[in-house]
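Peer 1: Next one to model:
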Amino acid sequence: MPTNRAVSYQGPGKVEVVDIDYPTFELKDGPGVHPDNVGRKVPHGVILKTVSTNICGSDQHMVRGRTTAPEGLVLGHEITGEVVETGPDVEFVKVGDIVSVPFNIACGRCRNCKEQQTGICLNVNPERPGSAYGYVDMGGWVGGQAEYVLVPYADFNCLVFPDRDQALEKILDLTMLSDIFPTGFHGAVTAGVGVGSTVYVAGAGPVGLAAAVGAQLLGAAVVIVGDLNEGRLAQARSFGCETVDVSAGPVEDQIAQILGVPEVDCGVDAVGFEARGHGKDSAQEAPATVLNSLMAVTRAGGGLGIPGLYVTGDPGAPTEDAKEGSLSLRLGLGWAKSLSFATGQCPVMKYNRALMQAILHDKVQIAKAVNAKAIPLDQAPQGYHEFDEGAATKYVLDPNGYLGTAA
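Peer 2: Next up is the predicted model:
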């Protein structure tokens, strides 16, 4: 049986590459595994040899110690892999298939899954609706920043690429289908972006850049991206976005300089709960700032898509209320302007096949937009560190040498 190495959270600010068990078709006890999931049989699953697996900003929240994630948790929810073994109940996914795995784990059988709400599946997490690989309070499914990983309900969850050679040729683009591209696109869709829209995307990290690409794909006339990080803003400008530096002054004033009016049709929050203040307060954490700013700059009757992560438990929050996810929102402003809000996990399967087609037929270059960089698994700690320092890079781990990055 092959060995299995994986990236593990070892406490605030620290990740290590460790040896873990090779996956089987049964959930075992371990860091973060819900007791009711221990011993759960997975005959409907497949075992993947990981082709690519990405470092996500959501992982970084845990690594910073900003969640209740237990030490030893195996990280990684952005997974692309080759099927090397199938469970006895798998009918359609075959050994040798190259597949993208949505970060949402979904059964395909509950009411929510049948209504395309796969981000809040009712059957995979005993704690609450919704689950993901390698993530805190998500049921304890082992993460995919590893050489091998188990994927349950494979016939439902796996998006099979139609041609192996084409998939490997475009793998840096296709690896974004597991999370950030659908998540950013979902933010744009739920904000109401359409042909001719003006859009403000708060946050120029990978999800924000993916939201900007998604807005362009949906026909937006102008996409404005705001951030504090000049390197990330430069990355947004590289594919045709306008930008604002939120530390340089009021966002609405900078939008007015671009559009002639201080408001946009649609707003996307790609920052989440670790947001900083704007203007002179940009050095300080102020978790409600982005949401309040978006309400201020979005026109009456507009929409907000909120793919940025907000949590129910944040031990490092600046206030007692924020530690339990209670933020000081100007909800009255949102109500008065009749704004629509959409929050929560992106239901990846709602979008990933169509976005795959856009990639395969050269309608979009998402890897270039987010500045994807492939690195070997052993360099994961360095990748986490550089990403945390603000690198304008989407780090793609190559655990098994498919991408040619292994020394």
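Peer 1: make it CA atoms for all contacts and neighbour counts henceforth
Peer 2: Noted.
Peer 1: ok, V244 to V201 distance?
Peer 2: According to CA to CA, to the nearest Å, V244 stands 10 Å off from V201.
Peer 1: tell me, what's touching these two both at once?
Peer 2: 224-226 (CA atoms under 8 Å, 6 or more residues apart in numbering).
Peer 1: Neighbour-wise, give me the winner out of these.
Peer 2: Neighbour counts for the shared contacts of V244 and V201, by other CA atoms under 10 Å, peak at V225, which reaches 28 neighbours.
Peer 1: I'd guessed that one sits against T243; true?
Peer 2: Yes. Using CA atoms under 8 Å, V225 is in contact with T243, at 4.7 Å.
Peer 1: compare with the first, here's sequence two:
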Amino acid sequence: MADNRVVVYKGPGEVAVENIEYPKLEVPQEVASAMGMSVAAPHAVILKIVSTNICGSDQHMVRGRTTAPVGQTLGHEITGEIVEKGDDVQFLDVGDICSVPFNIACGRCRNCKERKTGVCLNVNPARAGSAYGYVDMGGWIGGQAEYVLVPFADFNLLKFPDREQALEKILDLTMLSDIFPTGYHGAYTAQVTTGSTVYVAGAGPVGLAAAHAAQLLGAAVVIVGDLNEERLAQARSFGCETVDVSQGPLEELIAGIVGEPEVDCAVDAVGFEASAKPGEEAPAVVLNQIQTVTRAGGSLGIPGLYVTGDPGAADPEAQEGTLKIRFGLGWAKSHAFFTGQCPVMKYNRGLMMSILHDKAQIAKAVNATVISLDEAPQGYKDFDKGAAKKYVLNPHGMIPA
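Peer 2: Below is the predicted model:
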């Protein structure tokens, strides 16, 4: 009997909300078989989802720009209330409200012990690293749903200290599952510090989160570049400088703001669906631009998604993730490149404290906008059109008006 509903990919440009089975305290059979673990998951909990967000990474799948099969469940940005727990969950209780890192991590492998939870070795037979509701990430059911299973719960979950306070600040706290730590990771690995001049490529939610994170880290100037004026206006709403990257060489646009054609550090929050001009896709353009405008000896944070399989790419090389990057330029300028999934657990507790004590206003920065689970298909369409909003799904009506 179907006792759960989840958002499902139905083909390029189409998602639907469908009925599925209520989750069991079991890991996916493919993970258990390949990784030598039991299907039974006494280490897991089932969450009643309080809030779950639409992410730009989901949009790549929905556009048909990954190898996601029809029927792929969606959603990896999850905040929820524990309604059931396994016998081996020791430090969490039914009723706790928790943030779920989008990285699924066992807590027991070498990488997890080194806090590299974005590349856990035990939760995905295909490669290191896993996530809820994502292609090639182990077959875990997505969290744009009413209920979801979270394995290795004692390790993975971040419990909010006070239920009433958590619900009051839920629109900020819901960003802890992915985009706030991911944006912070981009800024942190770019080595943003007091007085830095920073360029952030992309004014989508992750780019806006990176810009807000750069401010928290003490940047003197944060410049956000994009082609979408509505999104650039959102960046200006919390104190960023902005450039329309179609309006001239980026280094000249930057010089008009900081007086020189370079910044101390840069963040790529765009990824492989980058464009130099509206309608002209150029997957390596942002990687090359940030090398051009970052000073010699600077660092580049690259949280933007790059894939190994892109069937919609314009050329065969890009279809397998091979891009024409000016690596010689980066080498000559002694740049440091930081890539890959954000290890959310490295940052989420500190960012939670910043939210709870009113030091961070991430919901305002990304324009958090609440919609119902049934409105998810329209939310995907609006987001794909470039809406300057971060859509937050409210499956059980628990988000206060």
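Peer 1: Next, the TM-score between them, please.
Peer 2: Remark: TM-score between the superposed chains equals 0.98 [TM-score structural alignment, normalised by the length of the second structure]; 400 aligned residues with a CA RMSD of 1.5 Å.
Peer 1: re earlier: and for V225 and T243 of the first structure, which residues touch both?
Peer 2: Common neighbours of V225 of the first structure and T243, using CA under 8 Å, 6+ apart, are 233, 236.
Peer 1: can you count the residues close to G219 of the first structure?
Peer 2: By other CA under 10 Å, 15 other residues sit near G219 of the first structure.
Peer 1: Excluding sequence neighbours, find me the nearest residue to the aligned residue in the second structure for it.
Peer 2: Mapped onto the second structure by TM-score structural alignment, G219 of the first structure lines up with G218. Excluding the flanking residues, the one nearest G218 of the second structure by CA to CA, 6 or more residues apart in numbering is T194, at 4.2 Å.
Peer 1: my read: the match of G219 of the first structure touches Q191, true?
Peer 2: No. Counting by CA under 8 Å, Q191 is not a contact partner of G218 of the second structure; they are 10.8 Å apart.
Peer 1: What ranges does the stretch 201-350 of the second structure have for its helices?
Peer 2: Applying DSSP state H, counting those that start in this stretch to the stretch 201-350 of the second structure gives helices spanning 205-216, 229-236, 250-258, 285-293, 316-319, 327-332, 348-356.
Peer 1: Which one of these lies nearest to P28 of the second structure?
Peer 2: In this view, these are compared for proximity to P28 of the second structure by CA to CA, and helix 348-356 is the closest at 26.2 Å.
Peer 1: mean deviation (superposed) between the closest one and the first structure, please.
Peer 2: With mean CA distance after the TM-score superposition for the first structure, helix 348-356 of the second structure departs from the first structure by a mean of 0.1 Å once superposed.
Peer 1: D268 of the second structure versus the match of G219 of the first structure, what's the distance?
Peer 2: Relative to D268 of the second structure, G218 of the second structure is positioned 19 Å away (CA to CA).
Peer 1: Ok, E84 of the second structure next?
Peer 2: Distance of E84 of the second structure to D268 of the second structure, computed by CA to CA: 39 Å.
Peer 1: Quick one: neighbours of the residue nearest to A154 of the first structure when sequence neighbours are not counted, just the number.
Peer 2: What sits nearest to A154 of the first structure in space, not counting adjacent residues and going by CA to CA, 6+ apart, is G45, at 5.0 Å. Neighbour count of G45 of the first structure, defined by other CA under 10 Å: 26.
Peer 1: Helix or strand: which one has the nearest residue to N228 of the second structure once chain neighbours are set aside?
Peer 2: Leaving out its chain neighbours, the residue that sits closest to N228 of the second structure by CA to CA, 6+ apart is G386, at 7.1 Å. Per DSSP states H and E, G386 of the second structure falls between elements, in no helix or strand.
Peer 1: What is the aligned counterpart of G386 of the second structure in the first structure?
Peer 2: In the first structure, G386 of the second structure lands on G390 (TM-score structural alignment).
Peer 1: these two touch, right, that match and N229?
Peer 2: Yes. Between G390 of the first structure and N229 there is a contact under CA under 8 Å: 7.1 Å.
Peer 1: out of those two, which sits in the busier spot?
Peer 2: Counted by other CA under 10 Å, G390 of the first structure and N229 do not tie: N229 has more neighbours, with 17 against 14.
Peer 1: can you tell me how far the more buried one sits from G313 of the first structure?
Peer 2: Separation of N229 of the first structure from G313 of the first structure (CA to CA): 27 Å.
Peer 1: Map G64 of the second structure onto the first structure.
Peer 2: Using TM-score structural alignment, the partner of G64 of the second structure in the first structure is G65.
Peer 1: Could I get the contacting residues of the residue lying closest to its match once chain neighbours are set aside?
Peer 2: In space, and not counting its chain neighbours, G65 of the first structure is closest to P12: 4.4 Å by CA to CA, 6+ apart. Contacts for P12 of the first structure (CA under 8 Å, 6+ apart) come out as 62-65.
Peer 1: could you flag which of those are buried?
Peer 2: 62-63, 65 (16 or more other CA atoms under 10 Å).
Peer 1: the strands in the stretch 51-200 of the second structure, which residues?
Peer 2: Secondary structure of the stretch 51-200 of the second structure (DSSP state E, counting those that start in this stretch): strands at 77-85, 97-100, 147-150, 158-159, 197-201.
Peer 1: In CSV, list the ones you listed along with distance to A166 of the second structure.
Peer 2: Listed next are the strands of the stretch 51-200 of the second structure as CSV, based on distance: least, CA to CA, whole Å:
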stretch, distance to A166 of the second structure
strand 77-85, 10
strand 97-100, 8
strand 147-150, 19
strand 158-159, 10
strand 197-201, 30
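Peer 1: Right, I'll leave it there.
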